[in-house]
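A.B. asks: one predicted model, sequence on top.
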Amino acid sequence: MNTIDIITQPATTLSDADVLWNDILAEVEQQRTANPVISSFLDKMALQNGSMADAAALLLGSRMGGNGVSEWSVRKLCQQAYAENPELLAVMVKDLLAIVHRDPASYSLSAPFLFFKGFHALQVYRVARHYWLNGQQFSALALQSAASAAFGVDIHPAARIGAGVMIDHATGVVIGETAVIGDNVSILHNVTLGGSGNKQGDRHPKVGAGVLIGAGATLLDNIRIGDNAKIGAGAVVLRNVPPRHIATGVPARNRPMADDQDPPAMTGDQSFLDDFGVDYMI
């Protein structure tokens, strides 16, 4: 495999998408032989496409078509966005490699590209944000609505999300309008980054780089989650979490991480020690 390691080489170029796409095609070709019943799907969604951009546009259109926006419209919006903003492909590479590096259930590049709805929902958000920033808010909101219906993931196109982000399992993830998420963050299912009350303005959490947010966690209001922090499963976080701290419980309490711990988002380590020194998986 010739893929680029985002851990050691965080800066990618458009050519990296070409390298990655060649690796994906090689994997799909092997799987086509082993899985003849779905060979036509693999042909259409991968092998018959000349680039990652073409395949992504076709795939997202296929997944989302019929959820209030036609398959053709989704595909056209994606194709246009990728042509106008090549950086979307560079970020797609980082998102895909984040899954390969961090998700123990991912054994290849091609499987998350073709089948993982967290990856798909994130790429739709990135296309929607392109249109949001270019004054086409209704196109952005149409994509948001269709993605929510298709994937059970609701990300407002005004939210700001960095590169190398993994949304694992993804069902029930909600990310509000003024939320900010840094680079290399890992988010599990049923996570909410929400506001508090009905006030307008800056009202959603700001999540630093390298953060791991466990399943079912709820983060509310304009709070700050420091770099390389860990949010426990089911935690309700209402206050700031300092860098390299663990927040667990309802309401969440903070405790410092060990100095020698690697960034939680990179390791996927969801364990912590309670007050009695007992190790739990969260």
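C.D. replies: Thanks, I have it.
A.B. asks: only C-alpha atoms from now on, for both contacts and neighbour counts.
C.D. replies: Noted.
A.B. asks: wait, residue 257 sits on residue 245?
C.D. replies: Yes. At 5.1 Å, residue 257 counts as touching residue 245 under the criterion of Cα atoms under 8 Å.
A.B. asks: hey, where'd the helices end up in the stretch 1-150 of the chain?
C.D. replies: Here the stretch 1-150 of the chain has its helices, by DSSP state H, counting those that start in this stretch, at 14-34, 39-42, 52-64, 71-84, 87-102, 110-115, 117-133, 137-151.
A.B. asks: and for the fourth one, what are the contacting residues?
C.D. replies: When contacts are defined by Cα atoms under 8 Å, 6 or more residues apart in numbering, helix 71-84 is touched by residues 53-54, 56-58, 60-62, 64-65, 88-89, 127, 130-131, 143.
A.B. asks: please apply the same query to the second one.
C.D. replies: Judged by Cα under 8 Å, 6+ apart, the contacts made with helix 39-42 from elsewhere in the structure are 28, 32, 33.
A.B. asks: ok, so of the residues you listed, who is nearest residue 280?
C.D. replies: Closest approach between those and residue 280, by Cα to Cα: residue 28, at 38.4 Å.
A.B. asks: for that closest one, grab the count of nearby residues.
C.D. replies: 24 (other Cα atoms under 10 Å).
A.B. asks: residues contacting it?
C.D. replies: Contacts of residue 28 (Cα under 8 Å, 6+ apart): 42, 46, 47, 110.
A.B. asks: against that first model, consider the following:
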Amino acid sequence: MDNSAVWAKMQEEARVFCRAEPALASFYHASVLAHPALSGALSYTLAEKLHSADLPSLLLRQLFTEAYEASPALVDACVRDVLACIERDPACHHYTMPLLFFKGFQALQCYRAAHWLWQQGRKAMALFFQNQIAQTFDVDIHPAARLGAGILMDHATGIVIGETAVVGDDVSMLHGVTLGGSGYSKGDRHPKIGPGVLISAQAKLLGNITVGEGAKIAGGSVVLASVPAHTTVAGVPAKPVGRPASPAPAREMNHHTGDESA
């Protein structure tokens, strides 16, 4: 489904919700129906979430708009993130839900703008964004980290992603996940997560390690060594316990461990 189709779905849903719950009609109008495109709805919604006395919503909205106009790929990634919610989160029943109600999705879109600012050399503003995102959503993503598209941050509370971390496309992670460093080392010091990886709740991945495509990290695991592709690891420290049943466990969201391929 392309960007225009997703945006059309959101507008259609907002109209239905306005009729079903008139008390929220102004909310749906301001957040969705007042905007000609998804980029406008994003700019408005994220600015309303992230504003502070130091950076009011009007100025934030201008910053988001500037980012989306300069880099349409940010909106493309947003659409893939929406579809990830629809496809993988059983609690996501409507296309508007991630945009309006899911703090993991909202934090991820704010990070994308912060990353764009970082790439433009506006590091002070990017770090300001990081701080506001952490305070608002309890999600701490360094703006220099590189995250792909089609990412699901389910529930999201307590997610931490360090400066040199890399997260591939179509990854799913739950609350409490840490992609952190190990010891006081500088330079490239954070995990590299391949596409299609599932990282369950409260898993801690530490150091400059690689998690191969389609791997699965069990909940509560502490991962200190690289994980081969299409391997399930569990424990403290984590060790291989089998293979996921799916080549892309992030899409299946099956959190069972053990050898599922038998």
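C.D. replies: Done, it's in. These numbers come from a predicted model, not from an experiment.
A.B. asks: stretch 85-101 of structure 1 maps to which residues in structure 2?
C.D. replies: Aligning stretch 85-101 of structure 1 against structure 2 (TM-score structural alignment) gives residues 71-87.
A.B. asks: residues in contact with the counterpart of residue 269 of structure 1 in structure 2?
C.D. replies: Aligned counterpart of residue 269 of structure 1 in structure 2: residue 254 (TM-score structural alignment). Contacts of residue 254 of structure 2 were listed using Cα under 8 Å, 6+ apart, and none were found.
A.B. asks: state the helix or strand in which residue 254 of structure 2 lies.
C.D. replies: Using DSSP states H and E, residue 254 of structure 2 falls within no helix or strand.
A.B. asks: ok, so what distance separates it from residue 41 of structure 2?
C.D. replies: Going from residue 254 of structure 2 to residue 41 of structure 2 by Cα to Cα, to the nearest Å gives 33 Å.
A.B. asks: do the same with residue 202 of structure 2
C.D. replies: Distance from residue 202 of structure 2 to residue 41 of structure 2, by Cα to Cα: 32 Å.
A.B. asks: between these two, who's got more neighbours?
C.D. replies: Comparing residue 202 of structure 2 with residue 41 by neighbour count (other Cα under 10 Å), the higher total belongs to residue 41, at 23 against 20.
A.B. asks: the more buried one -> structure 1?
C.D. replies: Aligned partner of residue 41 of structure 2 by TM-score structural alignment: residue 55.
A.B. asks: that match against residue 46, yeah?
C.D. replies: Yes. Taking contacts as Cα under 8 Å, residue 55 of structure 1 lies within contact range of residue 46: 5.9 Å.
A.B. asks: corresponding residue for residue 148 of structure 1 in structure 2?
C.D. replies: Checking TM-score structural alignment: residue 148 of structure 1 goes with residue 134.
A.B. asks: before we move on, what about residue 224 of structure 1?
C.D. replies: Checking TM-score structural alignment: residue 224 of structure 1 goes with residue 210.
A.B. asks: residue contacts, that match?
C.D. replies: 191, 192, 193, 194, 225, 226, 227, 228.
A.B. asks: and the last one, what's its match in structure 1?
C.D. replies: Put plainly, it is residue 228 of structure 2. Match for residue 228 of structure 2 (TM-score structural alignment): residue 242.
A.B. asks: how many neighbours does residue 4 of structure 2 have?
C.D. replies: Using other Cα under 10 Å: residue 4 of structure 2 sits among 12 other residues.
A.B. asks: equivalent analysis for residue 257 of structure 2, please.
C.D. replies: 19.
A.B. asks: now the residue nearest to the match of residue 148 of structure 1 when sequence neighbours are not counted: how far from residue 197 of structure 2?
C.D. replies: Excluding the flanking residues, the one nearest residue 134 of structure 2 by Cα to Cα, 6 or more residues apart in numbering is residue 140, at 4.8 Å. Separation of residue 140 of structure 2 from residue 197 of structure 2 (Cα to Cα): 20 Å.
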